[in-house]
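Asker: Everything below, folded, please.
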Amino acid sequence: MAKKFIPGDWVKIKRNDVRPKMEVLKYISKKEPIFGFVNNDTYLECVWYKNGERRSEVFHQDRLIKQVEKAKNT
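Answerer: All right, here's what the predicted structure looks like:
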């Protein structure tokens, strides 16, 4: 499966308005439980901040959607 994001991209979880936007840190290696092979291209570690506390979690790339930053008019 092709990588959909690069480190530094801003993403949100699809159909979830509760979670804040997150920054992609990196793709991680994860062993598939059923087939036993190591997957390097589909799981991402993302980081976000809540109440000043840094949090991170691993997500499958298909659960995420890229956030488009709007350009500021100056």
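Asker: For the rest of this, base every contact and every neighbour count on C-alpha atoms.
Answerer: Noted.
Asker: Which secondary structure state is assigned to Asp62?
Answerer: The three-state label given to Asp62 by DSSP: H, G, I helix; E, B strand; the rest coil is helix.
Asker: Next: Val47.
Answerer: Once three-state DSSP is applied, Val47 turns out strand.
Asker: neighbours around Glu45, how many?
Answerer: Using other CA atoms under 10 Å, Glu45 has 18 neighbouring residues.
Asker: Please generate a structure for the following sequence too, so the two can be compared:
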Amino acid sequence: MTRKFKSGDWVKLKGKALAPKMEVLKYITKKDSFFGLVDNNNYLECIWYKNGERISEVFHQNRLIKVTEPGGLYKI
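Answerer: Have a look, this model is predicted:
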């Protein structure tokens, strides 16, 4: 599977109206614990801020959609 995003892209979770706007940091290596397969092209680390706290989480790229609205993590 090919990579859909690049570092610095703005994304949201698909189908979640109130999902936070997140910034893509990087693709990460994820190992399947059952089969032992290594995946370098499907999981990415994203960050966002909530109440001034930086939150980081890993998502499969198919769960995300690119955001086209302007601005960064904070709306003015």
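Asker: thought Lys6 of the second structure was touching Asn41?
Answerer: No: in this structure Lys6 of the second structure lies outside contact range of Asn41 using CA atoms under 8 Å: 11.1 Å.
Asker: More neighbours: which of these two?
Answerer: Shown here are Lys6 of the second structure and Asn41; by other CA under 10 Å, Asn41 has more neighbours (16 against 13).
Asker: contacting residues around the residue lying closest to Val47 of the first structure once chain neighbours are set aside?
Answerer: In space, and not counting its chain neighbours, Val47 of the first structure is closest to Ser56: 4.3 Å by CA to CA, 6 or more residues apart in numbering. When contacts are counted by CA atoms under 8 Å, 6 or more residues apart in numbering, Ser56 of the first structure touches 45-48.
Asker: again, but for Ile13 of the first structure
Answerer: Taking CA under 8 Å, 6+ apart, we find Ile13 of the first structure in contact with 19, 63-65.
Asker: related to what we said a few turns ago, which parts of the helix or strand hosting the residue nearest to Val47 of the first structure count as buried, going by neighbours?
Answerer: Under the criterion DSSP states H and E, the helix or strand holding Ser56 of the first structure is strand 53-60. Within strand 53-60 of the first structure, the residues that qualify as buried are 58-59, counting by 16 or more other CA atoms under 10 Å.
Asker: Next: stretch 17-27 of the second structure.
Answerer: Going by 16+ other CA under 10 Å, stretch 17-27 of the second structure has these buried residues: 21-27.
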